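In: Sharing a model prediction with you, sequence too.
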Amino acid sequence: MEENNNLNRKLTTASGRPYAEHENTQSVGSRGPLLLQDFILHEKMAHFNRERIPERVVHAKGTGAYGTFKVTHDITAYTKAKIFSAIGNTCKVFLRFSTVGGEKGSADTERDPRGFAVKFYTEDGNWDIVGNNTPVFFVKDPKKFSDFIHTQKRDPRTNLKSANMMWDFWSLNPESLHQVMILMSDRGTPFSYRHMDGFGSHTYSFIDKDNQRVWVKFHFKTQQGIKNFTAPEADQMRTTDMDHAQRDLVDAIDSGDFPKWTLKIQVMTEAEAKTFRWNPFDLTKVWPHAEFPLIEVGELELNELPRNYFAHVEQAAFAPSNLIDGVGFSPDRMLQGRILSYADAQRHRLGVNFQQIPVNTCPFMVNNFHRDGQMRVDGNGEDHPNYYPNSYGDIAPDMSYKEPAQELDSNVADWYNRNEGPGDNDHYTQAGDLYRKALSPQDRINLVNNIVGAMSGINGPKRDKIVNLQLCHFFRADIQLGMAVAKGLNVDVEQAMATPH
């Protein structure tokens, strides 16, 4: 067949069906939950999860440790989760830290978000909070995720990291600006895993004993204090010790200097969510602490290193779908996409029975009708029925765990542009506030220098377009930021501001 050189070729599924919506997932109303019938989302995420074997597609380089979580404050007004039923309750935890974009052999000090994934081994099952060291992310719809990660990996032609790919994507997706500014600040190069905060990032829900729902965000505040490398310091450590963060954690725990984090939450009522000036389920936005203050919950301590890295850290499998009674989902689009993709990634990477691996096994009761599959290592249900309902066994649903119904704002299913709903199209206010209010004068200088250094790698015939478009985003966030970056790149400001967008 003759090669098709038409530059306007139709976008199709793997089976050849043309389709129109590559960036927005079908939902019930502009803020409602996503629909399982949007098979494009499934195809993109399922294919993405299988692109690399056997290391993780993202978060490949990491370390982890066991520890303990202890409840120190009463939050039973918000959730009926048994772990929070009394002050002093404890459970075992496993926490895995990681870098996001690099391969297993990459350096710990790369400029990159850091994964912060916690597994709570509770009596009501394992509960996973799978987050990062940042409260926001680069995209707000899961259809965008694989495209974004491709820009952080290697160029398909050169097999090199590409500034063109990264900044081209960011310049065409202004929703990324908030996270880009965090990444380009010194927060993008933490000194160690012990000296950074962790965030659940997504909006989740709490359900109380009366089946009332509130929305919630999780924050893990380091008790060791925030400590970051500057860009030159990170570069120097990369040449000195590529495993600096891994070594720092091992040395601290081995010496009895157990790292600790304070778990805090933010709470928003359903009524407040309907009137909040931004979409409260938008992963590129934060909830201001002045309006939704942090509420202390408990303390997490890491005090035990795994005796075998591969058995525990490499085979640890986290998924946002691992919830417990009293904790639920929200219409956060990225969270809804991860409910599918993370568990699917673990089944691909470790096999369908990955939750029988010791680090992933619930230490309490597990009863289900799953049978067979690769690497089944328990009794495989022995001679008990493998179907339900049946007349022979005693496994049955417990209706006391039923979640309350969720009232939806719409009964119209369509593909809604993620950036055109009320409260969804402001990509600049929070990014500007970050620059003006959250960063010190020296932090702002370092941010500009880091941006200029990263954008200086953009080259080729599209350079001016990419640079000028990204500068427009910086100008909209803060005029002084835009001016400083433009000056560092020797760009004519009037030309940059005139770039079509």
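Out: Nice, I can see it.
In: make it CA atoms for all contacts and neighbour counts henceforth
Out: Noted.
In: all strands of the stretch 301-450 of the chain, in order?
Out: 327-328, 413-415 (DSSP state E, counting those that start in this stretch).
In: Got another one to weigh against that:
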Amino acid sequence: MKKNDNHNEKNAKEGDLELNKSNATDQFLTTNQGVKINDNNNSLKAGERGASLLEDFILREKITHFDHERIPERIVHARGSAAHGYFELYNSMEKYTKAGFLNDTNTKTPVFVRFSTVAGSRGSTDLARDVRGFSVKFYTQEGNYDLVGNNMPVFFIQDAMKFPDLIHAVKPEPHNEIPQAASAHDTFWDFISLMPESMHMIMWVMSDRAIPRSLRMMEGFGVHTFRFINDKNESHFVKFHWKPKLGMHSVLWDEAQKISGKNSDFHKQDLWEAIDSGNFPEWELGVQIIPESDEHKFDFDLLDPTKLIPEELVPVTIIGKMVLNRNPDNFFAETEQVAFHPGHVVPGIDFTNDPLLQGRLFSYTDTQLSRLGSPNFHEIPINRTIAPMHNNQRDGHMRQEIATGKVSYHPNSLGGGCPFQAKIDEGGFASFNERIDAHKIRERSDSFSDHFSQAKLFYDSQTAIEQEHIIKALSFELGKVETVAIRERMLGLLSEIDKILANKVAKELGMVVPKEAKKPINHGVGADDDHIKHEPKIVKQNIEISDALSILKNPPPISTIATRQIAFLCCDGVNAASIKNMKLALKDAGAVVKIIAPHLGTILSEEGIEISVDQSYLIAASVLFDGVFIPAGKEILKLKDIKEVKEFITDSYKHCKYIATENQGTDVLKSILNKENVNDAGLLISETIGDKNLASSFVNALTKHRFWEREAKS
């Protein structure tokens, strides 16, 4: 037997769940007190769709320990960028909610927004394939409201009990702390291969949504289903959406890896420079509103965080916009010390019994206590409410407020009864009066057991190009997995979504798709049951395609190239008129032009004009730019012999970027691409120096972001 065969056999045995189980009969899961755990998959709830119970000591111990594992860096979402701005309402939502900032169209509500990657440390790269955090703190007149979300509308797991397991699996492996900010390793895919509920989220993470071109060019979602409560105490379910005014754009995975090497702060710098230059990012806030009476009318459960509501079933209603117009004054004081919490709500917004949300309501406070070191983290300036604050909470580490008087309790008479409780009609917060009548139970509703239909809906809704990107992403990630049994389990799960998808990934891995997917671990009941109560199933969707799920099917709402970075490849002997005309057209359209040359300082044009250089070829890289222009010039042919220029053009072409050339610049392009005829529609060429038609065509082409047809033909 070959050495490699021995290695594969060993890996298969190590990753085989049945083989491992027989060797670990004395290794039961226990609490930190040694109490054996019967169900490590479900939190204790008041009924299978009921609220999680505070008495669940197993959940509290597990999450408390997890929350305090690392200090002072955030355990997740450690790497972040943030900005100040404002939110303004288009139309009053008083029919649905009594939240003041969603009723008054004349009020601009201050906001602070933090974007982040999830898995990596503070020093990791912006361009990791990862979920992006998208959290907004509204400083309303009724108190702070935190909409704590992501750039994807669903999540990996259904119950908060599994959150520590998920993050432990995706973080660097504990024996060697490798790899950083990456999911392409055994422990992550081992966990996922045993958690079919994650398959919908996996489709999102393996799609282009996981590698955005800019934080300004991605959507945001509240993930969970929340409630709107109006002044009549009527409840509606609500999902939150942020729609970027610049549209959605992404980069290719090969490009993302190279950007990480050239500028790991790519997203952070892009956001900062856009705001600093006055190109303020904007998003519109949309809501999907579902009447209480329609809670059970869908073929999925509204409380399941691994599901979304297709926009074809419930359209997104745009209700306002958010503008980010000021960078932080101090990164640590603001971006690092800001504390978001999904439990920071105002009257008119309330929770549902989503079991992932219920766990987060406990976890966030616990985490902030560890990270910021005090129950007074709300007194840090970036976290302070603009609404008056009066309560009887006193002292504690880092207390800043100086409370006067001798009364610090309620009720009291010595302080005149102050501060008083507020009646509901005085703005007092009151939880929705939801009827609860159920047994305490660790179980999930059968309505949570469909794990594949929305994963299939997402994949089927993508264009052929986007589907190919998902196939490549899965092939890359699973190609990094060393344990054969894990890859086999994943191929089985992928076949439940789409057999062609599974077979294409299997081919890249040199494997075959199993005839039958392996049974998942038991998520329905505790370990005392041998059967799987809620075996995963596929529910036929009311819709087969949702165009809203595709990036390429949703062009930007406005055609603009504002803030796009365009590289001009130059050298001594370049034609100054060629540069001038194209540069003027691009700058008038809002783009940023950078002159790239063999050295910094200045170059001399063929007309004898000195031209300032922005970057040298040693510093520049095509992956940091959105488009390329090769101007005319008697000496411009020298570029074809410069190694860095060859790489610049080759990568730009490979990554489907638009390239424009004039006169002799076209000969440079032909030479480097080894093409006699450059008739690719993504290549814009002209024999005329200073061609205004070429400039106009280039500006128009750049609004489309990429010439994806080139990839389809290659």
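Out: Structure received. Values in this document were obtained by computation on a predicted structure and should not be read as measured data.
In: Pull the contacting residues for F698 of the second structure.
Out: Shown in contact with F698 of the second structure (C-alpha atoms under 8 Å, 6 or more residues apart in numbering): 658, 660, 684.
In: again but with K480 of the second structure, I slipped
Out: 184-186.
In: Just the helices from the first structure, written as ranges.
Out: Under the criterion DSSP state H, helices of the first structure are mapped to 39-49, 145-152, 163-172, 177-184, 231-240, 244-254, 270-275, 309, 333-350, 429-433, 441-455, 463-477, 479-488, 493-497.
In: and the shortest one, which stretch of the second structure?
Out: Helix 309 of the first structure falls opposite residues 331 of the second structure when the two are matched by TM-score structural alignment.
In: just stretch 333-340 of the first structure next, same as before
Out: If you align by TM-score structural alignment, stretch 333-340 of the first structure falls on residues 355-362 of the second structure.
In: Superpose on the first structure and give me the mean offset of that stretch.
Out: For stretch 355-362 of the second structure, the mean distance to aligned residues of the first structure following superposition is 0.7 Å (mean C-alpha distance after the TM-score superposition for the first structure).
In: I275 of the second structure touches P328, doesn't it?
Out: No. Applying C-alpha atoms under 8 Å, one finds I275 of the second structure not in contact with P328, separated by 10.5 Å.
In: and for those two, which residues touch both?
Out: Counting by C-alpha under 8 Å, 6+ apart, I275 of the second structure and P328 have no contacts in common.
In: With distance to N228 of the first structure and mean neighbour count as added columns, please give the strands of the stretch 301-450 of the first structure in TSV.
Out: Below are these laid out as TSV (distance: least, C-alpha to C-alpha, whole Å; neighbours: other C-alpha atoms under 10 Å):
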stretch	distance to N228 of the first structure	mean neighbour count
strand 327-328	33	22
strand 413-415	41	17
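In: Turn those strands into a markdown table, columns for distance to T76 of the first structure.
Out: A markdown table is the format used below for the strands of the stretch 301-450 of the first structure (distance: least, C-alpha to C-alpha, whole Å):
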| stretch | distance to T76 of the first structure |
| --- | --- |
| strand 327-328 | 12 |
| strand 413-415 | 36 |
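In: Those strands: which one's closest to K104 of the first structure?
Out: strand 327-328 (32.5 Å; C-alpha to C-alpha).
In: Does anything pack onto that closest one? Which helices or strands?
Out: Under the contact criterion of 3 or more C-alpha pairs under 8 Å, 6 or more residues apart in numbering; DSSP states H and E, strand 327-328 of the first structure touches strand 204-207.
In: Can you tell me what sits against the strand it packs on?
Out: Against strand 204-207 of the first structure from outside (C-alpha under 8 Å, 6+ apart): 78-80, 213-217, 326-330, 403.
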